[in-house]
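Engineer: Kindly return the folded structure for what I paste below:
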Amino acid sequence: MSQRKLRLGAFIMATGHHVAAWRHPGSQADAGVNIDHYIALAKTAERGLFDQVFVADSPGVWHQGGRESLSRQGRLSYFEPVTLWAALSQVTSHIGFVATASTTYEDPFLLARKFASLDHISKGRAAWNVVTTSAENVFGNFGLEAHPDPATRYARAHEFVDVVKGLWDSFDDDALPRDPASGVHLVPEKLHELNHIGRFLKVKGPLNIERPPQGHPVIVQAGSSEDGKELAAATAEAIFTAWTSLAEAQAFYKDVKGRLAKYGRRPEQLLVLPGISPVIGRTEAEAQAKWAELQALMHPAVGLATLEPFWPGEDLTKWALDAPPPYIPEAPRGIHSRAQVVLELARREGYTVRQLYEYLAGARGHWVVVGTPQTIADRMQEWFENGAADGFNVMPPVLPQSLDEFVDLVVPELQRRGLFRTAYEGRTLRENLGLERPASRYAQPQAKAA
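Structural biologist: Now for the predicted structure:
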């Protein structure tokens, strides 16, 4: 039997991924700023032997639609992720922590320092989800006149990631002997200034914290546009993506893995982790009833707001909810990959407006699977064994309820099939993901010379 195992991440959206989850009795309405809630989730995910927990983040308020939908949102107040993960690392011992941070709206020196600190605080369990920020309503928070276009954002992102990695290499692994007998704390020749001058950034260095335990925190990327795939191929070690059919997921998997060679990388150096939002029942009928219960909690104004990015400028309140959309556009600028998934789904399934927003309400275009633990495991196994996924980013529709159900019901089924670990293999996130520890850019020339 193959030793290849599923990689699992828990994608934590405070109250859960369904847009009406905050109203559900199985959720915690104040979850975004409830540290006890997050402690419980992290411990549950670790009990389930997940590789990592992940939170999305934005440098602004998440909202689409008018005042009516705004008044019914449950995702407006939430912790900054690096701060949150630093706290949760102290009540866990194995699970990794993926924090989102923007290359468009953050400073590379400060970001490098934050994530290096998190890696030290967690003893090697930090990861950075690299995003360029697609939301066009946040630029005013940073004194800018406009949101940069996608090409500019991604060009900056390539440079930004390289700078951050260079800063993480400021200290050689053995730069700090800290020898009281000799009085030598640092070997100066093993501390390096970056002296980067590029198109977007000018950063001198060195970083004022030693090299992280993992060498570099794990680099994650969460985009499936052409620019996103190229950024992932060049820089990422895991990619979060959204697909709703096996064929689409297989095509993406083959595409992104095929881009690695030109960057001198091997296919196993990038893990492809599609999102899956499981609605779990002990019977199919129970699972369908749970899904219907969630949908009944959603106000139509909130549902229509989920469609606005895909029909920009359209007054959706005039549409008949139980008829197909009057037209299906090409993917709008700025949200390329997710728009393509959603609009192709609408075409393929012939959804009415209501059916489409009900689907999106569950996980914003990610794969929603409603069924028994066996059904969920069947679908995951099919994708895993047929070139569509190296694992999954599990997106519980209601928290904490749905994560508890996945750990208690689906994880044992995956283990029974030999698809998932029964114990952690290592102590760091890299070790558990099967990823190599990167050598310092300053050590590599020496190794080649030897």
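Engineer: okay, CA-based contacts and neighbour counts for the rest of this
Structural biologist: OK.
Engineer: which residues of the chain fall in strands?
Structural biologist: For the chain, the strands defined by DSSP state E occupy 7-11, 52-55, 96-102, 126-131, 196-197, 202-203, 218-221, 238-241, 271-280, 367-371, 391-394.
Engineer: Looking at the ones you listed, which is nearest to residue 408?
Structural biologist: Comparing these against residue 408 with CA to CA, the closest turns out to be strand 271-280 (10.8 Å).
Engineer: got the angle for that closest one vs strand 7-11?
Structural biologist: Using axes from the mean of the first three to the mean of the last three CA atoms, to 10 degrees, the inter-axis angle of strand 271-280 relative to strand 7-11 is 60 degrees.
Engineer: quick one, helices of the stretch 301-450 of the chain?
Structural biologist: Counting by DSSP state H, counting those that start in this stretch, the stretch 301-450 of the chain has helices at residues 336-349, 353-363, 373-385, 401-405, 411-416, 429-433, 444-449.
Engineer: so can I have a markdown table of these showing distance to residue 322 and mean neighbour count?
Structural biologist: Conversion of the helices of the stretch 301-450 of the chain to a markdown table gives the following (distance: least, CA to CA, whole Å; neighbours: other CA atoms under 10 Å):
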| stretch | distance to residue 322 | mean neighbour count |
| --- | --- | --- |
| helix 336-349 | 13 | 18 |
| helix 353-363 | 6 | 23 |
| helix 373-385 | 29 | 18 |
| helix 401-405 | 29 | 20 |
| helix 411-416 | 37 | 18 |
| helix 429-433 | 45 | 22 |
| helix 444-449 | 61 | 9 |
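Engineer: Going by neighbour count, which residues of the lengthiest helix in the chain are buried?
Structural biologist: Criterion DSSP state H: the longest helix present in the chain is helix 150-168. Of the residues in helix 150-168, those buried by neighbour count under the rule 16 or more other CA atoms under 10 Å are 150, 153-154, 156-161, 163-168.
Engineer: Another for comparison:
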Amino acid sequence: MTTQRQILLNMNLIGAGAHTGAWRWPGNAPSAFASIDSYVTAARHSERGRLDAVFLADTPALRDGIDRHPQLQGFDPAVIATAVTAATERIGAIVTASTTLGEPYDLARRIRSVDVASGGRAGWNVVVTGTPAAAANFGHLPFPGKSERYARAEEFVDVVLALWRSWHPRAVLADTAAGAYADPTLIRAIAHRGTHFQVAGPLTLPPSPQGYPVLVQAGASPAGRALAARTADVIFSSATTIEHGREFAADVRALAVHHRRDPHTVAVLPGLITVLGSTEREARQRMDELHELSDPADALRRLAFGLHVDVADLRLDEPVPAGAYRGDLAGLAASEGNYQALIALAHQGLTVREILRRAGTGGHRVFVGTGEQLAQDIIRWHAAGAADGFNLMPDVLSDGVPALVDEMLPHLRAAGLFRSEYSTTTLRGHYRLPEPQFT
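Structural biologist: The predicted model follows:
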């Protein structure tokens, strides 16, 4: 994509917010993760800002420390997507669902249902689950190794795409005079017989106005990048510097060309945690107050998980000890992209506290400043070819989402880089993606 094209923006709705202290923030509902209304309110604010989509993460397992902190995600994301698209008119909803857990027919049908019900506003964020606790909830024991999980993912995605294409857009005739509802020659079984799955098909619903859901992926490992470059329309990254962002975007686009895809149809969106204030000083004070509301033990636990080290080796005001790193990443349960972002900061000699301030516990870049400064930062990344846009992760949903809409977006619009009104009705249209292919 060229730097002249408008910036793409999603709003990542994570429980009470992306910061670990968000659930205790004044005015925020402590149990926001279990309130559909909180997601709907955030989605409505996001649509008021004319954003492309809301992003709905998921880990289908109860997090550690529930006695001290609420869950980050509780609902099935498809349930949230159904609620928010019913309460809005244009904004898309991206549903996270795993290829390691469950079956492709069930997932394809569930997300197709959201897509048809919303008039073509659904996307699927493909994840390859690395969390043993989640796998145990689905009976996947012993937990499969990474190479096996990615082999399953490759076939899983192919089966889902085949199911989504099992109805041709012209299959529905709806000819009441002739008594002909559909052309059965344009509704085809997929008859898939593979290493991991046997699926007959077809699906039970016709296509939506966008054809089928937008495919999103966030793999940073070689296997993850290969899957994303072959299949994804939108690729999330954990880039924390412009240089890293440019390298990642260039690599996945080169891989897309290898798969005979037009690299300009692949959008790259890094994650970005935002902490805004009316002045830079106010934003930094807000960050300090959020840190005061965080449980240091929980932050250390989550950072240790992301860094693939033992929590006992971490001290807030000391660097990560060189001897703490585990040489074998085969057992890495966290995202490899997030791991790479965190490990890069640790290798700079930053203290654990400094790492938490710059990348949180998950490896995404943290921006602290005013709405205007954030807009300038986004424009720099976009102009440098490091991002086609961002997956925005507000620190606190209740006031962080409205702040992004009201204090940052006007500056992007003034630069001519973000829409004032929607011109399309589907998520594929918002992202300026080509029409999907049906055989």
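Engineer: I'd like the helices of the stretch 301-450 of structure 1 as JSON lines, with distance to residue 290 of structure 1 appended.
Structural biologist: Shown next, in JSON lines, are the helices of the stretch 301-450 of structure 1 (distance: least, CA to CA, whole Å):
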{"stretch": "helix 336-349", "distance to residue 290 of structure 1": "22"}
{"stretch": "helix 353-363", "distance to residue 290 of structure 1": "12"}
{"stretch": "helix 373-385", "distance to residue 290 of structure 1": "14"}
{"stretch": "helix 401-405", "distance to residue 290 of structure 1": "11"}
{"stretch": "helix 411-416", "distance to residue 290 of structure 1": "20"}
{"stretch": "helix 429-433", "distance to residue 290 of structure 1": "33"}
{"stretch": "helix 444-449", "distance to residue 290 of structure 1": "54"}
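Engineer: Compare those and give me the one nearest residue 281 of structure 1.
Structural biologist: Taking those one by one with CA to CA, helix 373-385 is closest: 7.2 Å.
Engineer: Pull up the aligned stretch in structure 2 for the closest one.
Structural biologist: Counting by TM-score structural alignment, helix 373-385 of structure 1 falls onto residues 371-383 of structure 2.
Engineer: what sits up against that stretch?
Structural biologist: When contacts are taken as CA atoms under 8 Å, 6 or more residues apart in numbering, the neighbours of stretch 371-383 of structure 2 outside the stretch itself are 3, 7, 242, 276-278, 367, 387-390, 403-404, 407-409, 411-412.
Engineer: In contact with the residue nearest to the spatial centre of structure 2, which residues?
Structural biologist: In structure 2, the residue lying closest to the centroid (CA atoms, centre = their mean) is residue 55, at 5.4 Å. Residue 55 of structure 2 makes contact with 10, 11, 12, 13, 93, 94, 95, 391, according to CA under 8 Å, 6+ apart.
Engineer: okay if I get these as CSV plus neighbour count and distance to residue 101 of structure 2?
Structural biologist: Listed next are these as CSV, based on neighbours: other CA atoms under 10 Å; distance: CA to CA, whole Å:
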residue, neighbour count, distance to residue 101 of structure 2
10, 23, 25
11, 27, 25
12, 27, 22
13, 26, 22
93, 34, 21
94, 30, 18
95, 28, 15
391, 21, 25
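Engineer: ok, these in structure 1, which still hold?
Structural biologist: On the basis of both residues aligned by TM-score structural alignment, their matches' CA atoms under 8 Å, what survives of the contacts of residue 55 of structure 2 in structure 1 is 10, 11, 12, 13, 93, 94, 95.
Engineer: Residue 259 of structure 2: which of those is nearest?
Structural biologist: For these, the closest approach to residue 259 of structure 2 (CA to CA) belongs to residue 94, at 24.4 Å.
Engineer: For the aligned partner of residue 201 of structure 1 in structure 2, which residues are in contact?
Structural biologist: Residue 201 of structure 1 maps onto residue 197 in structure 2, with residues paired by TM-score structural alignment. Contacts for residue 197 of structure 2 were tallied using CA under 8 Å, 6+ apart; they are 155, 156.
Engineer: Look up how far residue 439 of structure 2 lies from residue 197 of structure 2.
Structural biologist: Residue 197 of structure 2 sits 22 Å away from residue 439 of structure 2, taking CA to CA, to the nearest Å as the criterion.
Engineer: Then residue 82 of structure 2?
Structural biologist: Per CA to CA, residue 82 of structure 2 is found 29 Å from residue 439 of structure 2.
Engineer: and if you look at residue 213 of structure 2?
Structural biologist: 17 Å.
Engineer: related to what we said a few turns ago, buried only: go through the contacts of stretch 371-383 of structure 2 for me.
Structural biologist: For these, burial is judged from neighbour counts taken by 16+ other CA under 10 Å, and it is met by 3, 7, 242, 276-277, 367, 387-390, 403-404, 407-409, 411-412.
Engineer: Spatially nearest residue to residue 266 of structure 2 (excluding sequence neighbours)?
Structural biologist: Taking CA to CA, 6 or more residues apart in numbering, and ignoring the residues beside it in sequence, residue 266 of structure 2 has residue 233 as its nearest neighbour in space, at 5.2 Å.
Engineer: which residue in structure 1 lines up with that neighbour?
Structural biologist: Using TM-score structural alignment as the criterion, the counterpart of residue 233 of structure 2 in structure 1 is residue 237.
Engineer: now residue 413 of structure 2
Structural biologist: Under the alignment (TM-score structural alignment), residue 413 of structure 2 maps onto residue 415.
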